[in-house]
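> sequence below, structure please.
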Amino acid sequence: MMLNNVYIKLLGTIVMSIGLMVILFLSSEEQVHRNNAFIRRFPPHPVIKEYDIDLGFNSYYVAGLGKDMVYLGNSTAPLHLLKINLATRDTAHVKLKLSNTDLPFKNVHVQVQPPFFFVLDGSIPYIFRGSTNNWVAGPWMRNEAYFTKSLVLDSNRIYIKTMQNDTRTVTLGLLEKRDHFSVELHPEILQRQIDGVFDVDGIMLTTPDKTRLGYVYFYRNQFMTMDSRLKTLKRQQTIDTVKKARIEIAQLDRSKTSKMKSPPLVVNTKATMYKNFMFIASDRLGKNENREILKVASIIDVYNWSDATYRYSFYLYHMGKEKVHGFSVNDGRLVALIDNALSVYNFREGFVDHTPYGEQENITGQ
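Okay, here's the model as predicted:
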């Protein structure tokens, strides 16, 4: 009888422990997604879906976007490009050719800016440039500068993110080729909070006309906008309230290599710029928002960087269980990569021009 009581007590303890763990897990999940300190505005139907195009794979990314043309690169087939006419919905496969394919490529990325296209790998480092007339590229840069991310601005200038040698922190800069190569770093833009590497991680952006550059932090409620020379820096907060990155860093070895101890709190997941608007995707829920929405849609918050205001939010609905893994805006149209498809939306009048929509909320810049 005593043995049975012991088993009953032990079973009860185990059940209580499991129950407590479940409660703590659900509570932590709620904290990750919930922030009752802000309220979103959802006007009726800012974007209206026009059509979907089945791509067959989910490995595509936007490599270039024009008025009626979108170019999609493929992360699993680096020298394959898909060209789509958004007006006619015609698609064409393009095979890129490089003058040298024997290099130790690790992180190839393609960007199209007619009449040129670029094939970039900052880990080698090597950049090819070619013409969109024949899609053949030769060396444009050899071993001049390492970089982790890049955005082509024009035929001779590239916006980069790299590691600064003396401080071992991440910084933004410009790579330019005129009579010779120059690398211009701007360490004042990214503000260190913890380690200057993980805590400043984020998304590099540019407007379609390349006149304005941007950067959105992953782990805090701030983004920056700059002119095309990384000057006239302006900082703006999002509607979220997480001002400091919530990450823990662990050092792996004596070489000072480090990694995150646990998954960080992600405030902003994806972003794009168009005209004076910043579009930021966030999985963080505001007051009175049902967390079930995150299972079926991505939330896009829209800011006007020129007057430091939050404008409105809208949903981009998933296809099946797959989330939006990339989106861009140009010429009053939004294109989103969702699962294996390219989804094309049109903005209703007044939502992506300089005319204010309804009541605005001012977000204090710094």
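> from here on, just use CA atoms for contacts and neighbour counts.
Noted.
> now do the contacts for the closest residue to Arg89 other than its chain neighbours.
In space, and not counting its chain neighbours, Arg89 is closest to Ile53: 7.9 Å by C-alpha to C-alpha, 6 or more residues apart in numbering. Residues in contact with Ile53 (C-alpha atoms under 8 Å, 6 or more residues apart in numbering) are Arg89, Ala341, Leu342, Ser343.
> how about those in a markdown table, adding distance to Leu65?
Shown next, in a markdown table, are these (distance: C-alpha to C-alpha, whole Å):
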| residue | distance to Leu65 |
| --- | --- |
| Arg89 | 14 |
| Ala341 | 16 |
| Leu342 | 13 |
| Ser343 | 14 |
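> taking these, please make a PyMOL selection of just the buried ones.
In PyMOL, a selection of the buried entries from the contacts of Ile53 looks like this (16 or more other C-alpha atoms under 10 Å):
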select buried, resi 341+342+343
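> now the two most distant members of the contacts of Ile53.
Using C-alpha to C-alpha, the contacts of Ile53 span at most 12.8 Å, a distance reached by Arg89 and Ala341.
> so after the helix or strand where the residue nearest to Arg89 lies, what's the next helix or strand?
Using DSSP states H and E, Ile53 sits in strand 47-54. Where DSSP H and E defines the elements, the next helix or strand beyond strand 47-54 is strand 60-65.
> please generate a structure for the following sequence too, so the two can be compared:
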Amino acid sequence: MMMIPVTSVKRFMIQTICSLFAGLFIYAAVSKILDFENFKVQLGQSPLISAYAGLISWAVIAIEIIIAFFVIIRRTRTFGLFASLGLMTMFTAYIFLILNFGSFIPCSCGGILEKMSWQAHFIFNIVFVIMALVGIFKNEELKQSNKKNVSKAKLTQISVIVIILSTTVMIVLFFTSETIMHKNNPFIRRYPQHPVEFSALVDIKYNSHYIAGISDSRIYMGNYQYPAYILSFDHNLKKRRVEKMHLDLKSKPFRTITVNVKPPFFYITDGTVPVLLRGKIKDWKITKDLKGIPYFTKAVIMDSLSAVIRSNNSKKAANVIAVFNSDATEKISYKRALLEKQKDGIFDTDGMLLYSSESELIVYLYYYRNAFFTADKKGTLLSRGNTIDTISHVSFKVSTLNNGKSFAISSPREVVNAKAAVYKNLLFVHSKIKGKYENEKLWNRSFIIDVYDLKTMTYRMSFPIYHTSGNQLNSLMISDNNLYALIGTDLVVYKLSEILKKEIK
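Predicted structure coming up:
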């Protein structure tokens, strides 16, 4: 019986291992190159290394190709196998961190490997780590088969060092990337898997509606054109109801009536009168006139007796935030330091006024720059923050007309933050600015919603709300379980997933 020399077996084993590594790395590198933009986008959305996506995307490809050549060439084979061990350890540590510590699970590989589950990919990587170790020891045995000074202890020591260093590098990348992404975001969005899921849609036919409020059982729609009528649906959009308020439109010179529903009350506001009326939704009758409110351009109800407003009662008609309390001796308290002027104090401070009843937070988000602030119920500033885009100053020009008596925008203006909603500690912002590594198709067919934690003033995640028959997002509102969006004439309901719910404090 013919015996195969041990040396030949070792040589075949090493050759096979090296060929597998070379094939794996070349295949992976070529797959990434052929779909490089998608690969870079996926890395940018990773919950571990988002902040370094630009550098890592090229570095990984280059390293994979270099290592592939090292393992093929006999003189550099040992070094190539150690490099393979390090790289596969990093990949394995990456997947372990994704599965156990990541806020969501992305995809960042190409070709056939993309079809593996993350658990299968983890096992696949471990197998290659073991193969690298076997190749290292067998290759050194083959190189020094005629020598007596082969040190397995030294090889073991180096291997352990490589594994520890590779794992440490990935852990450091993870923690530093998390800090950068949440607090010093370089305009990279993160898209977890399905933080919201489509639930229902109804076409309400007219584009004059807006979302007026939410109760435990219904969502209420106001109508700018017919303000006395309230349209409501159950949360599945199945049961439709129309209510008529007992509102005498001729009793006051109403011009811009807005209805706010905060059960058990509803409120009617019109800053041109000015007026703030309150009634109960059980019969839709107005029962109280909250007198003493000044003229205003925006008003948000805080409770049954108070509201936060934006007025022009300031120098040169600049915007100013004020707190109104109908039960106080001093009914109105102006907070002139809240809005920060950049040009005229009117257009440059324009934005959205919001209030979180659950957290008792006033929130103001600017339209034309990446800034917002929070204040308590009395209008005391709590914190200032920024959205993740890079537009910190308004880009348009303002001209003075009529000898300084009026102002007008005299250049194109770019909207940064188009719509927003607040719920408990979270701020939801419809951003109009495209970030790094954005998926072009996703951007073109959806509204991108960025989520911020108002307690920590950090960016948390982003998700798309897809266009329906319309491509204009008119209203946005959030409840415990649902997100409601008015898109054109379509009222759409998305259910909040556990990924998003756990961010709500």
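> TM between them?
Here the TM-score for the pair of chains, by TM-score structural alignment, normalised by the length of the first structure, is 0.82; 321 aligned residues with a C-alpha RMSD of 2.1 Å.
> picking that back up, so the strand holding Ile53 of the first structure aligns onto which residues of the second structure?
Mapping strand 47-54 of the first structure onto the second structure (TM-score structural alignment) gives residues 196-203.
> can you check which part of the first structure the host helix or strand of His121 of the second structure sits on?
Secondary structure assignment for His121 of the second structure, by DSSP H and E: helix 118-143. Mapped onto the first structure using TM-score structural alignment, helix 118-143 of the second structure spans no residues at all.
> can you give me how far that helix is from the chain middle?
Taking C-alpha atoms, centre = their mean, to the nearest Å, the mean C-alpha location of helix 118-143 of the second structure is offset from the chain mean by 38 Å.
> packing partners for that helix?
If you count contacts as 3 or more C-alpha pairs under 8 Å, 6 or more residues apart in numbering; DSSP states H and E, helix 118-143 of the second structure packs onto helix 6-34, helix 77-101, helix 152-183.
> buried stuff in it?
Buried residues in helix 118-143 of the second structure, counting neighbours by 16+ other C-alpha under 10 Å, are found at 118, 121-122, 125-126, 128-129, 131-133, 135-141.
> ditto for stretch 75-92 of the first structure
Here stretch 75-92 of the first structure shows Ser75, Pro78, Leu79, His80, Leu81, Leu82, Lys83, Ile84, Leu86, Thr91 as buried, counting by 16+ other C-alpha under 10 Å.
> so which of those are in strands?
Counted as lying in strands by DSSP state E, out of those, are His80, Leu81, Leu82, Lys83, Ile84, Thr91.
> Asn85 of the first structure versus the residue nearest to Arg89 of the first structure, what's the distance?
11 Å (C-alpha to C-alpha, to the nearest Å).
> repeat that for Val152 of the first structure.
Where Asn85 of the first structure is concerned, Val152 of the first structure sits at a distance of 22 Å (C-alpha to C-alpha).
> repeat for Ile39 of the first structure
On the measure of C-alpha to C-alpha, Ile39 of the first structure and Asn85 of the first structure end up 38 Å apart.
> what's the answer for Pro114 of the first structure, then?
As defined by C-alpha to C-alpha, Pro114 of the first structure lies at a distance of 14 Å from Asn85 of the first structure.
> please name the residues that touch the corresponding residue of the second structure for Trp135 of the first structure.
Trp135 of the first structure maps onto Trp284 in the second structure, with residues paired by TM-score structural alignment. The contact partners of Trp284 of the second structure, taken as C-alpha under 8 Å, 6+ apart, are Glu243, Lys244, Met245, His246, Phe266.
> find the nearest non-adjacent residue to the first one, please.
In other words, Glu243 of the second structure. With C-alpha to C-alpha, 6+ apart, the residue lying closest to Glu243 of the second structure is Ile230, at 5.0 Å.
> quick check: the one you found touching Arg218?
No. The criterion here is C-alpha atoms under 8 Å, and Ile230 of the second structure misses it with Arg218 at 11.7 Å.
> is it true that Leu361 of the second structure touches Lys377?
Yes. With contacts counted by C-alpha under 8 Å, Leu361 of the second structure reaches Lys377, the gap being 6.2 Å.
> those two: who's more crowded?
A direct count of neighbours by other C-alpha atoms under 10 Å for Leu361 of the second structure and Lys377 places Leu361 higher, at 26 against 20.
> now which residue in the first structure aligns to that one?
Under TM-score structural alignment, Leu361 of the second structure pairs with Arg212 in the first structure.
> what residues does the nearest residue to its match once chain neighbours are set aside make contact with?
Nearest residue to Arg212 of the first structure, sequence neighbours excluded (C-alpha to C-alpha, 6+ apart): Asp227, at 4.7 Å. For Asp227 of the first structure, the contact set (C-alpha under 8 Å, 6+ apart) comprises Thr211, Arg212, Leu213, Leu233.
> same question for Ile127 of the first structure.
Contacts of Ile127 of the first structure by C-alpha under 8 Å, 6+ apart are Phe118, Val119, Leu120, Asp121, Pro139, Trp140, Met141, Arg142.
> now do 10 Å
108-110, 118-121, 137-144 (C-alpha atoms under 10 Å, 6 or more residues apart in numbering).
> mind checking how far the residue nearest the centre of the first structure is from Asp339 of the first structure?
The first structure has Lys270 as the residue nearest its centroid, 3.4 Å off, counting by C-alpha atoms, centre = their mean. Between Lys270 of the first structure and Asp339 of the first structure the computed distance is 15 Å (C-alpha to C-alpha).
> again with His186 of the first structure
36 Å.
> who's more crowded, those two?
The neighbour count for His186 of the first structure versus Asp339, taken as other C-alpha under 10 Å, is higher for Asp339 (23 against 16).
> if I look at the more buried one, how far off is Lys9 of the first structure?
49 Å.
> repeat that for Pro44 of the first structure.
As defined by C-alpha to C-alpha, Pro44 of the first structure lies at a distance of 56 Å from Lys9 of the first structure.
> same check, this time on Glu188 of the first structure
Distance of Glu188 of the first structure to Lys9 of the first structure, given as C-alpha to C-alpha: 60 Å.
> buried ones among the contacts of Ile127 of the first structure?
The neighbour count (16+ other C-alpha under 10 Å) marks Val108, His109, Val110, Phe118, Val119, Leu120, Asp121, Ala137, Gly138, Met141 as buried among those.
> wait, the third one touches Gly130, no?
In this case it means Val110 of the first structure. No. Look at Val110 of the first structure against Gly130 with C-alpha atoms under 10 Å: they stay out of range, at 11.1 Å.
> what do these two both touch?
The contact sets of Val110 of the first structure and Gly130 overlap at Leu96, Phe117, Phe118, Val119 (C-alpha under 10 Å, 6+ apart).
> which of those residues fall in strands?
Phe117, Phe118, Val119.
> which one of those residues is nearest to Ile194 of the first structure?
For those, the nearest to Ile194 of the first structure is Val119 (33.3 Å; C-alpha to C-alpha).
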